[in-house]
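1. pasted the sequence and its predicted model underneath.
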Amino acid sequence: MKAVILAGGLGTRLQPYTFFIPKPMLPLGNKPLLEYTIEWLKNAGGLKEIVICVSYLHRTIEDYFEDGARFGVKIEYARSDRPLATAGQLKTAERQLQGDTFVCVYGDSVYEFNLRKMLKMHKESRAFVSMALMPYTTRLKYGFIDTKESDVTAWREKPEISGLINIGCYAMEPEFLKGIPNSGSFGMDDAVRKALGDKKTVKAFEVDSNSFIDIGDKKSYLDAYKQFASRLGKI
């Protein structure tokens, strides 16, 4: 089984850090973010054949990881000449992902859950796509006013809402790639909604809130950096 890592984005929310280094290569502790992802795929999922989808500043990634031999894996690259949305980026690796179930992960996140367990569920359920989901709660910025006709019936001041969020880790059947257009920007949400519309089986694999770190913006990156630096101890 192969894994594909989507690592071609511009990282605009992390500028100016990403002006000269692609987001997946930002340091966390003593390694780039992408190295943790590769180690996790190998250790938590037993996956040693990896395709990295690259575009923006791709040489930085390719020169560091090369063919993957020094990391104990085999790495291939799927390169696009411009950044694409998530599913469009995945489509560039279609030739390398034929014939078997594969794992797709985003290259700007840290994962720390049992990937083997997710793959077992995916196989046993014969799913078309399985998604890793995490519980999330947030408090809305504004109060909500409930009305009936022109009467105010309730005032809910900055209510909390809870649900499951997508953390960007999927197990997919190769036929999933056929539903992604050959050109243009196409998000993973578009591709999964298309699969649901086609009555394909999409399964949820729920992980706990300590299983995922999103490096979405400068604040979340600095928080993650401090966390990983503290694991190294004093230097």
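-> In hand now; what should we look at?
2. for the rest of this, base every contact and every neighbour count on C-alpha atoms.
-> Will do.
3. quick one, longest strand in this structure?
-> When the chain is parsed with DSSP state E, its longest strand is strand 160-172.
4. hmm, who's touching the following helix or strand past that one?
-> Toward the C-terminal end, the helix or strand that comes next after strand 160-172 (DSSP states H and E) is helix 188-197. Outside helix 188-197, the residues within contact range by CA atoms under 8 Å, 6 or more residues apart in numbering are 85, 86, 87, 176, 179, 180, 201, 202.
5. from those residues, which is closest to residue 168?
-> residue 86 (9.6 Å; CA to CA).
6. where exactly do the helices run in the chain?
-> 33-45, 58-65, 86-91, 115-125, 188-197, 218-231 (DSSP state H).
7. between the longest strand of the chain and helix 115-125, how big is the angle?
-> Calculated by axes from the mean of the first three to the mean of the last three CA atoms, to 10 degrees, strand 160-172 forms an angle of 80 degrees with helix 115-125.
8. packing partners for strand 160-172?
-> strand 102-106, helix 115-125, strand 129-139 (3 or more CA pairs under 8 Å, 6 or more residues apart in numbering; DSSP states H and E).
9. mean neighbour count, the ones you listed: which tops it?
-> For the helices and strands packed on strand 160-172, the largest average neighbour count (mean count of other CA atoms under 10 Å) is found in strand 102-106, namely a mean of 22.
10. try this one next to it:
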Amino acid sequence: MKAIILSGGKGTRLRPLTYTGAKQLVPVANKPILWYGIESIVAAGITEIGIIISPETGGEVKAKTGNGDRFGARITYIMQDKPLGLAHAVKVAQPFLGDSPFVMYLGDNLVESQLDMFLSKFQSQQLDALTLLCEVENPTAFGVAKVDAQGRVLQLIEKPKNPPSNLALVGVYLFSAEIHQAIANIQPSARGELEITDAIQYLIDRQQNVQSFQLKGWWLDTGKKDDLLAANQIILDSCSQLTIEGEIDATSKVSGRVHIGSGSRIINSTIRGPVTIGNNCTIKNCFIGPYSSIADDTTLVDADIEHSVILQGAKVVGIQQRIVDSLIGARATLQVAPQRPKAMRFMIGDDSHIEII
């Protein structure tokens, strides 16, 4: 069994951050989104992983993620020159996959459930395809599956006006080698892409064994700011514990589940968890409220932050009014002049410098 993780795409919904970086490397609880997928796949016992990359961000993904040693895996990088669809990504990965069954995992997804049961069903029933599904409130915004009482997939419809169910395609699939023939026999869609839903439908139409597995836990597509903040909150809730590796002075107060990385200094500040703070940060005269993630090498002075994600090397100085629901890019600088507004909400790209006057 092998796996491929899709880590291309332009990430238009997370701009301006994704003008300068891969959306799959944006951190949730100070860890790149992509890494959660790798860890989930390795936990299921799959260690041969191909990562589909694009020319624009592939170098950054390779440099950040490496050869897989840190995960106990072996990673092969596979270039998809143009974003021509999920099925096209499988097509370019075919030399890596060979005749092996495989997991396909979208690199900007986070799912609560482990892949073990998913994998067990696929193997024990000798399926040609298995799709992970999740109940959603707005099925018209997703690819939707029509299934029978036994979970067999009857039809897949992309963003239907009249959905046959509220079961959305999560973005985690298992395939046998039969999917390669299906992809070879489909045509590009109206948007010029080879759609994985068309390839699965090809299998269904030819009476191949295509089943579903309904996710009971949470599923998050982190393609938008609010989705990423929601993911950050859930991960902090589920994973945080009190670990102090940095320095906290006598005038500071830390409560709840808080991680403070090595080399970080907390000076005259209040930190109320769940919060994670990376390495070599300086936090002075600040309030850091719940569900905040602050990456390595960040400087916060006279700042009040809650439910926000601050990327590596950012500086926030002189803003005592509360910053909430914000995403501040790597190496960005945010500072305020003496006349201060009452409330602020931001999404700031990498290397920005913003002064509030």
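-> Looks like it arrived, so ask away. In this text, all values refer to a predicted model and were calculated from it rather than measured experimentally.
11. on that earlier part again, report the two of the contacts of helix 188-197 of structure 1 separated the most.
-> 85 and 201 (23.2 Å).
12. quick revisit: so how do I select the buried members of the contacts of helix 188-197 of structure 1 in ChimeraX?
-> Here is the ChimeraX command that selects the buried residues among the contacts of helix 188-197 of structure 1 (16 or more other CA atoms under 10 Å):
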select :86,87,176,180,202
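13. one step back: want to throw the helices and strands packed on strand 160-172 of structure 1 into TSV with distance to residue 215 of structure 1?
-> Below are these laid out as TSV (distance: least, CA to CA, whole Å):
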stretch	distance to residue 215 of structure 1
strand 102-106	11
helix 115-125	20
strand 129-139	15
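14. which one of these lies nearest to residue 152 of structure 1?
-> Short answer: strand 129-139, nearest of these by CA to CA, at 21.9 Å.
15. name the residues that touch that closest one?
-> Contacts for strand 129-139 of structure 1 (CA under 8 Å, 6+ apart): 118, 122, 158-173, 176, 201-209.
16. just the buried subset of the residues you listed, written out for PyMOL, thanks.
-> Isolation of the buried members of those (16+ other CA under 10 Å) is achieved in PyMOL through the command below:
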select buried, resi 118+122+167+168+169+170+171+172+173+176+202+203+204+205+207
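17. out of the helices and strands packed on strand 160-172 of structure 1, nearest to residue 13 of structure 1?
-> strand 102-106 (15.6 Å).
18. in terms of secondary structure, what does the closest one contact?
-> strand 2-6, strand 160-172.
19. orientation of that strand relative to strand 2-6 in degrees?
-> Going by the same axes, to 10 degrees, strand 102-106 of structure 1 makes 20 degrees with strand 2-6.
20. mean distance, strand 102-106 of structure 1 to its aligned residues in structure 2?
-> Mean deviation of strand 102-106 of structure 1 relative to structure 2 after superposition (mean CA distance after the TM-score superposition for structure 1): 0.7 Å.
21. out of the contacts of helix 188-197 of structure 1, which is nearest to residue 108 of structure 1?
-> For these, the nearest to residue 108 of structure 1 is residue 86 (11.8 Å; CA to CA).
22. pretty sure that closest one sits against residue 186.
-> Yes. Here residue 86 of structure 1 reaches residue 186: they are 6.8 Å apart, a contact under CA atoms under 8 Å.
23. joint contacts of those two?
-> In contact with both residue 86 of structure 1 and residue 186: no residue, using CA under 8 Å, 6+ apart.
24. show me the contacts for the residue nearest to residue 73 of structure 2 when sequence neighbours are not counted.
-> Of all residues beyond its chain neighbours, the one nearest residue 73 of structure 2 is residue 47 (4.4 Å), with distances taken as CA to CA, 6 or more residues apart in numbering. By CA under 8 Å, 6+ apart, the contact list for residue 47 of structure 2 reads 2, 3, 41, 72, 73, 74.
25. what about residue 47 of structure 2, distance to residue 16 of structure 2?
-> 34 Å (CA to CA, to the nearest Å).
26. and residue 200 of structure 2, by the same measure?
-> Residue 200 of structure 2 sits 34 Å away from residue 16 of structure 2, going by CA to CA.
27. for residue 53 of structure 2, same thing?
-> Taking CA to CA, one finds residue 53 of structure 2 at 20 Å from residue 16 of structure 2.
28. so the two - more neighbours on which side?
-> Set side by side, residue 53 of structure 2 and residue 16 show more neighbours around residue 53, with 26 against 16, by other CA atoms under 10 Å.
29. return the residue of structure 1 aligned against the more buried one.
-> Using TM-score structural alignment, the equivalent of residue 53 of structure 2 in structure 1 is residue 54.
30. how much space separates the residue opposite residue 191 of structure 1 in structure 2 once aligned from residue 306 of structure 2?
-> Under the alignment (TM-score structural alignment), residue 191 of structure 1 pairs with residue 199 of structure 2. Per CA to CA, residue 199 of structure 2 is found 44 Å from residue 306 of structure 2.
31. then residue 183 of structure 2?
-> 46 Å.
32. ditto for residue 323 of structure 2
-> Distance from residue 323 of structure 2 to residue 306 of structure 2, by CA to CA: 6 Å.
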